[in-house]
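Peer 1: I'd like to go over a predicted model; first the sequence, then the structure.
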Amino acid sequence: MVEFAGWSMPVQYSNLGVLASHMWTRENSSIFDVSHMLQTRWEGKDVTKFLETLVVADLKSLPLGSSTLSLFTNENGGIIDDTVINKQDEKGYYVVSNAGCSEKDLKHIHSQLESFQNKGGDCQVKTLDLSLIALQGPKSCHVIEKLTNKSFKDFSFMTSRRMEINGVEVYITRCGYTGEDGFEISVSHDDVVKLTEVLLNEPEVELAGLGARDSLRLEAGLCLYGHDLNEEISPVEGGLTWTIGKNRRVEGGFLGADKILPQIKPGGLKRRIGLIVEGAPARENAEVFDLDGNSIGFHKQGTDLKVKVRNKLQDAKVTKMPFVPHQYYRG
């Protein structure tokens, strides 16, 4: 167990090491306890208008029951946090964001909300006191179908629904952060242990911790806030231009739009890329060099480079991401 964003979290479980847990998730199904994530409910007649001032997504076009990955931005065009926004019903949105950013997220949200309400805007934001578990891996759908006796062929990636699993009421979204098919399940604190035990009774399911969660996330080319993203990195520089809705690129209207939108065509001064490195693994903040020994940033796909690892230059090559193909269920 280690400290993580003010929570005590498991790095791994006794029956599987990190590598074994990683491979189990790629081949079977794993449960990740992500109850530390911030879950909020947003509603009011002006909720879409308000939320679009804070994030880059085109929420007016988001279908009912669907979700989108988006970003909270600041006035300078940096990223305050990444978040998943779900159009839960006609009245409002269900939003999940990072535990490590929860304090600053809520401070930012409520500061902007107070200003919005003072100008007559109708919107309320409530923090939800619920547990959250992620069931991830290619056999996850089979497990849920078996426990509910329902077919999920019409349950596509990034859509949500209310349902019961073995008598437990949940709000379930077909998504996750491993690159595999899977589900995030929001459930009451009173029922989460019962639900987890029911899932673990299935032979395809094991528990997984932070170690496998990070390696799976990295292979899938997915960002980790505080490492790949921060308040000094823009959506364009973070390789997340695709999260900026088509209408938002024209209309703007979100914090930092005047800094972010002009970066889209030229691509920004810096950008997140993938590197395959030979030998020992390169760690965060490792220096990157061209073949002549000049310290550089990034270059086009396929470019040969050098990366300094333990004061030794190792061969590296720029590669496209994700490193491992996504297996999301598109229906």
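Peer 2: All right, it came through fine.
Peer 1: could you use CA atoms for every contact and neighbour count after this?
Peer 2: Will do.
Peer 1: how close does the residue sitting nearest the centre point of the chain sit to residue 245?
Peer 2: Taking Cα atoms, centre = their mean as the criterion, residue 177 is the residue nearest the geometric centre of the chain, at 5.6 Å. The gap separating residue 177 from residue 245 is 21 Å, by Cα to Cα, to the nearest Å.
Peer 1: repeat that for residue 46.
Peer 2: With Cα to Cα as the criterion, residue 46 and residue 245 are 19 Å apart.
Peer 1: hang on, isn't the residue nearest to the centre of the chain packed against residue 223?
Peer 2: No - counting by Cα atoms under 8 Å, residue 177 does not reach residue 223; the two are 9.3 Å apart.
Peer 1: which SS state does the residue nearest to residue 143 when sequence neighbours are not counted fall under?
Peer 2: In this structure, residue 143 finds its nearest non-sequential neighbour in residue 202, 7.1 Å apart by Cα to Cα, 6 or more residues apart in numbering. Secondary structure, DSSP: H, G, I helix; E, B strand; the rest coil: residue 202 is coil.
Peer 1: and for the closest residue to residue 328 other than its chain neighbours, the neighbour number?
Peer 2: Nearest non-adjacent residue to residue 328, counting by Cα to Cα, 6+ apart: residue 181, 4.7 Å away. Neighbour count for residue 181, taken as other Cα atoms under 10 Å: 26.
Peer 1: buried residues in stretch 221-230?
Peer 2: By neighbour count on 16 or more other Cα atoms under 10 Å, the buried set for stretch 221-230 is 221, 222, 223, 224, 225, 229, 230.
Peer 1: which among the residues you listed gets closest to residue 171?
Peer 2: Among the buried residues of stretch 221-230, residue 222 lies closest to residue 171 (Cα to Cα), at 23.7 Å.
Peer 1: check contacts around the closest residue to that closest one other than its chain neighbours.
Peer 2: Distances taken as Cα to Cα, 6+ apart put residue 177 closest to residue 222, at 7.2 Å, once the chain neighbours are dropped. For residue 177, the contacting residues are 213, 216, 217, 222, by Cα atoms under 8 Å, 6 or more residues apart in numbering.
Peer 1: who touches stretch 56-64?
Peer 2: Applying Cα under 8 Å, 6+ apart, the contact partners of stretch 56-64 are 48, 52, 68-73, 87-90, 243-248, 254.
Peer 1: list the buried residues in that stretch.
Peer 2: For stretch 56-64, the buried set under the neighbour-count rule, 16+ other Cα under 10 Å, comprises 56, 57, 58, 59.
Peer 1: another one to put next to it:
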Amino acid sequence: MSATDTPLLKTPLHALHLELGARMVPFAGYAMPVQYPAGLMAEHQHTRTAAGLFDVSHMGQLRLVGDDAAAALESLIPVDVIGLPVGKQRYGLLLNEDGGIIDDLMFFNRGDDIFVIVNGACKVGDIAHIQQKIGSRCEVIPMPDMALLALQGPQAVTALSRLAPGVEQLVFMTGGRFTVAGCDCFLTRSGYTGEDGFEISVPATQADTLARALLAQPEVKPIGLGARNSLRLEAGLCLYGNDLDISTTPVEASLNWAIQKVRRTGGERAGGFPGAARVLAQLDTPATLARKRVGLVALERVPVREHTELQNAEGRRIGEVTSGLLGPTVDKPVAMAYVEPAFAAIGTRLNAMVRGKPVPMEVAAMPFVPVRYFRG
């Protein structure tokens, strides 16, 4: 049997997606809903104005357990793990020995463990990598029996607090254990849309009950992968495999903010992560970078997709688009791209070559829409 013949995995909500009329597509080895009958545009706008429910159960969940778990994880990522307080979450980057990004992830200090969420397409490799590198220092416990739902949008808190009073007291990147509609959930006030919202880890056996209870709230509608992609792009958030990959360092990806001072040159725990020499050198001398991730807005109403070549005014190749579409909220074509640093300044004009014709674009600040995380 070839790789292409491998049957697609199904999330615990597969039957519900079909019942709701979802169009299913292969994604990260799973059959996933790309959109429901309302369509991508309506789903995108509903998430921006009310609340959308996403099935992200294809993501990988794992626990790191033991007294050395924080220090062990810190040896794999250029991020402050040891200093993360109990009850708080942080974004991290799993790096290889060249400083290339193996995956991006979220981790949460639950006190009795560190709870980690990795990308679906990378989870098998990530878990093997983490097990191999730090399995002798802490227990690495995958959680394949857990589902993951995301409830996103300005009315997410209204809908969820009806079922789980107290969640409204959480702020961005905090979380806790809650009973939601009788289901045993661990949830964080976070997400990947630029909106306020929650990610909810729940036993797979309870996922259908939880999803139906959330969808019964008047604010909530089901949202597919299509709108998830347009929402995260407008929010300036990277998609692994498009905007980040093994050939990209955190500094090239403009993710310097994700590397806390304590892990940088001069910090008390500086370095000590894979590829540290290269990553710290790029932080200290950004002039040495060959390319940099930027946001782009098209000056004509022509969507510019990933892999589109970017040229300067003289027609020389200077970069490539990694994500691009017509942003439903901003109502204009937006993109992320890697360009030579000389073309990375806000306001710089360049051309995207779409079917052989130049489409003028301008480097723009990200996010393309104001983010609305609830910080209290």
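Peer 2: Sure thing, it's come through. Predicted model only: the values in this text are computed from it and were never measured.
Peer 1: which parts of the second structure are helices?
Peer 2: 14-19, 40-49, 69-74, 123-134, 156-163, 207-215, 225-234, 276-284 (DSSP state H).
Peer 1: let me know which of the ones you listed is the nearest to residue 312 of the second structure.
Peer 2: Residue 312 of the second structure sits nearest to helix 225-234 of all these, at 23.7 Å, using Cα to Cα.
Peer 1: ok, the aligned residue in the first structure for residue 86 of the second structure to residue 151 of the first structure distance?
Peer 2: The alignment partner of residue 86 of the second structure in the first structure, by TM-score structural alignment, is residue 64. Plainly put, residue 64 of the first structure is 21 Å away from residue 151 of the first structure if you go by Cα to Cα.
Peer 1: check residue 190 of the first structure too.
Peer 2: Going from residue 190 of the first structure to residue 151 of the first structure by Cα to Cα gives 27 Å.
Peer 1: identify the residue of the first structure aligned to residue 233 of the second structure.
Peer 2: Here residue 233 of the second structure is matched to residue 218 in the first structure, going by TM-score structural alignment.
Peer 1: any idea how far that match lies from residue 323 of the first structure?
Peer 2: Distance from residue 218 of the first structure to residue 323 of the first structure, by Cα to Cα: 8 Å.
Peer 1: who's more crowded, the two?
Peer 2: Using other Cα under 10 Å, the more surrounded residue of residue 218 of the first structure and residue 323 is residue 218, with 20 against 15.
Peer 1: re the thing from before, the match of residue 233 of the second structure: what's it in contact with?
Peer 2: Contacts for residue 218 of the first structure (Cα under 8 Å, 6+ apart) come out as none.
Peer 1: recalculate using a threshold of 10 Å.
Peer 2: 177, 178, 179, 212, 224, 274, 321, 322, 323, 324 (Cα atoms under 10 Å, 6 or more residues apart in numbering).
Peer 1: what of residue 39 of the second structure?
Peer 2: So residue 39 of the second structure contacts 22, 23, 223, 224, 226, 227 (Cα under 10 Å, 6+ apart).
Peer 1: overlap between those residues and the first structure?
Peer 2: Among the contacts of residue 39 of the second structure, the ones whose aligned partners also touch in the first structure (both residues aligned by TM-score structural alignment, their matches' Cα atoms under 10 Å) are 223, 224, 226, 227.
Peer 1: now these as CSV including distance to residue 345 of the second structure and neighbour count?
Peer 2: Below are those laid out as CSV (distance: Cα to Cα, whole Å; neighbours: other Cα atoms under 10 Å):
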residue, distance to residue 345 of the second structure, neighbour count
223, 35, 29
224, 34, 25
226, 30, 17
227, 29, 25
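Peer 1: which of those lies closest to residue 315 of the second structure?
Peer 2: Distances from residue 315 of the second structure to these, taken by Cα to Cα, are shortest for residue 226, at 32.7 Å.
Peer 1: counterpart of residue 86 of the first structure over in the second structure?
Peer 2: So residue 86 of the first structure corresponds to residue 108, using TM-score structural alignment.
Peer 1: what's the burial count for its match?
Peer 2: Neighbour count of residue 108 of the second structure, defined by other Cα under 10 Å: 25.
Peer 1: ok, now how distant is the alignment partner in the second structure of the residue nearest to residue 143 of the first structure from residue 251 of the second structure?
Peer 2: In the second structure, the residue paired with residue 202 of the first structure is residue 217, using TM-score structural alignment. Distance, residue 217 of the second structure to residue 251 of the second structure, by Cα to Cα: 42 Å.
Peer 1: so these two - more neighbours on which side?
Peer 2: More crowded of residue 217 of the second structure and residue 251, by other Cα under 10 Å: residue 251, with 23 against 16.
Peer 1: go through the second structure and flag its longest strand.
Peer 2: Longest strand in the second structure by number of residues (criterion: DSSP state E): strand 317-327.
Peer 1: other SSEs contacting that one?
Peer 2: helix 225-234, strand 292-298, strand 309-311, strand 332-339, strand 349-354 (3 or more Cα pairs under 10 Å, 6 or more residues apart in numbering; DSSP states H and E).
Peer 1: got a markdown table for the ones you listed, with distance to residue 57 of the second structure too?
Peer 2: Formatted as a markdown table, those follow (distance: least, Cα to Cα, whole Å):
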| stretch | distance to residue 57 of the second structure |
| --- | --- |
| helix 225-234 | 12 |
| strand 292-298 | 29 |
| strand 309-311 | 34 |
| strand 332-339 | 26 |
| strand 349-354 | 35 |
